[in-house]
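Engineer: Provided below are the primary sequence and the corresponding predicted coordinates.
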Amino acid sequence: MHYPEAMESLIAALKQLPGIGRRGAERLALSLLEWEPEKLEFLGTLLSSLPRTVGVCPECGALADAGELCAVCREPRRDPGIVCVVETMAQMFAIESSGNFRGRYHVLGGRISPMDAETGSGLNLPRLLERARSGSVREVILALSSDVEGRATAVYIAGLLRETPVRVTQPALGLPAGANLSYADGATITAALTGRTEVK
């Protein structure tokens, strides 16, 4: 049994969203059918206007209103001398939710995959190098994933930044707060012991 052609097209479109399979797309499509026509038209207008209304920040590469700086780059109380490099907006939001970082960001838009022989050509690296060479940045924090791709990307970027006057750091790696040591893997325990600090 098949849905009408328009429903099948909607389901196919919804399946392209991350984490949405056929069943999930069907549920979403059937739910949308129950919406009032005005709500559906409003949603359609929002979706169709996204390419015109949402762009990337020319300073850091984060999402922003089209042609504008993002909220972090516009904030005068943020320290422009400390730049935290992340792979995606999701990582930027995760760091922001901690409430502890008061510098600025640089969103790469991905990472290098050694298995695919990617060279970083599609990443937002030219602007990062410009910022590092400008003299206004003191430190670049490479807050990238601790998996193979994240580490390869960090090594690659650190090499590019070696010729600039900035200090290159990365967040401490190790045991998450509240974690049971029994369930930690060997690499995590090694990182935790290597980066140990004095107990006061």
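Structural biologist: Sure, I can see it. Only a predicted model underlies this, so the values are computations on that prediction, with no experimental measurement involved.

Engineer: contacts and neighbour counts: CA atoms only from here.
Structural biologist: Noted.

Engineer: Name the residues that touch the helix or strand harbouring Ala94?
Structural biologist: Of the helices and strands defined by DSSP states H and E, Ala94 is found in helix 89-98. Residues outside helix 89-98 that contact it (Cα atoms under 8 Å, 6 or more residues apart in numbering) are 62-63, 86, 101, 105, 107.

Engineer: immediately after that helix, which helix or strand?
Structural biologist: If you walk from helix 89-98 toward the C-terminus, the next helix or strand you reach (DSSP H and E) is strand 103-107.

Engineer: so that next one versus helix 89-98, what angle?
Structural biologist: 160 degrees (axes from the mean of the first three to the mean of the last three Cα atoms, to 10 degrees).

Engineer: what residues does the helix or strand just after strand 103-107 touch?
Structural biologist: Elements were assigned by DSSP H and E; along the chain past strand 103-107, the next helix or strand is helix 125-133. The contact list for helix 125-133, computed with Cα under 8 Å, 6+ apart, reads 59-60, 106, 108, 137-138, 140, 160-161, 164-166.

Engineer: try it against this one:
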Amino acid sequence: MTTPSSLESLIEALRCLPGVGPKSAQRMAYHLLQHDRPGAQRLAESLQLALTALRHCQRCNTFTELEICPRCLSGKRDAGLLCVVETPVDMNMLEQTHAYSGLYYVLMGRVSPLDGIGPAELHLERLLARACDGLVREVIIATNYTNEGEATAHYLCEMLRSRGVSVSRIARGVPVGGELEYVDAGTLAQALRERRALAG
């Protein structure tokens, strides 16, 4: 049986989503068309709206409908702290902790030579301008603890320190509520190295 070209196009489009292979894309396409046409219509309209309405914030590079996002415009945030993250999702996760009140810069990626992404592809000029604007006291690197995230952190650290910027890196270790027997050896070793004295 020949698949209609419009259906093939939909399946191929769904494959651009992370973790979605050919079979998953096919299931999604058939589900939307057979069981949830109103949902498919909402999805199409929402995607079109997002594509036309969203842009990158001129200061922090996250997605916003304005030239400068509300977080960057807020006078309640500490402009002396600048936290660098890989994605808007990472920024949202940090916000959910309620433990950080500074500003952000979203890289929208990370150094990944295997994917052809080097420092030049991350367009770091805006980050550098922000970090050296005279307001920032400290840049906190909060990239993921993956090979690519570590490479990105190392590059950023070298770049910023060479310009006299104070740089720190988020710690890693045993998760809250985690049991040692389930923590991998690398994480446990890092937690031991980054231990702190107890007050009192």
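Structural biologist: Structure's in. What do you need? This one's a predicted model, so the numbers in the text were calculated from it and none came from an experiment.

Engineer: tm score of chain vs chain?
Structural biologist: Between these two chains, after superposing, the TM-score reads 0.87 (TM-score structural alignment, normalised by the length of the first structure); 198 aligned residues with a Cα RMSD of 2.2 Å.

Engineer: residues in contact with the residue minimising distance to the centre of the first structure?
Structural biologist: Central residue of the first structure (Cα atoms, centre = their mean): Thr88, 1.3 Å from the mean position. Contacts for Thr88 of the first structure were tallied using Cα under 8 Å, 6+ apart; they are 107-110.

Engineer: Between helix 125-133 and the longest strand along the first structure, find me the angle.
Structural biologist: Identified as the longest strand of the first structure according to DSSP state E is strand 79-86. Computed with the same axes, to 10 degrees, the direction of strand 79-86 of the first structure lies at 150 degrees from that of helix 125-133.

Engineer: Could you list the buried residues of strand 79-86 of the first structure?
Structural biologist: Neighbour counts over strand 79-86 of the first structure (16 or more other Cα atoms under 10 Å) mark 80-86 as buried.

Engineer: same check, this time on stretch 56-65 of the first structure
Structural biologist: Under the neighbour-count rule (16+ other Cα under 10 Å), stretch 56-65 of the first structure has 56-64 buried.

Engineer: Ala172 of the first structure and Thr197 touch, don't they?
Structural biologist: No. Applying Cα atoms under 8 Å, one finds Ala172 of the first structure not in contact with Thr197, separated by 10.7 Å.

Engineer: which one of those two has more residues nearby?
Structural biologist: The residue with more neighbours, out of Ala172 of the first structure and Thr197, is Ala172; 12 against 8, by other Cα atoms under 10 Å.

Engineer: What residues does that one make contact with?
Structural biologist: Taking Cα under 8 Å, 6+ apart as the criterion, Ala172 of the first structure is in contact with Gly195.

Engineer: Now the longest strand of the first structure on the second structure. Mean distance?
Structural biologist: In this overlay with the second structure, the average offset of strand 79-86 of the first structure from its partner residues is 0.7 Å by mean Cα distance after the TM-score superposition for the first structure.

Engineer: what's in contact with the longest helix along the second structure?
Structural biologist: Longest helix in the second structure, counting residues (DSSP state H): helix 37-53. Identification of contacts with helix 37-53 of the second structure by Cα under 8 Å, 6+ apart yields 32-33, 65.

Engineer: Buried ones in that helix, by neighbour count?
Structural biologist: Applying 16+ other Cα under 10 Å to helix 37-53 of the second structure flags Ala40 as buried.

Engineer: next one: stretch 175-192 of the first structure
Structural biologist: Neighbour-count burial for stretch 175-192 of the first structure, counted by 16+ other Cα under 10 Å, picks out 175, 188-189, 192.
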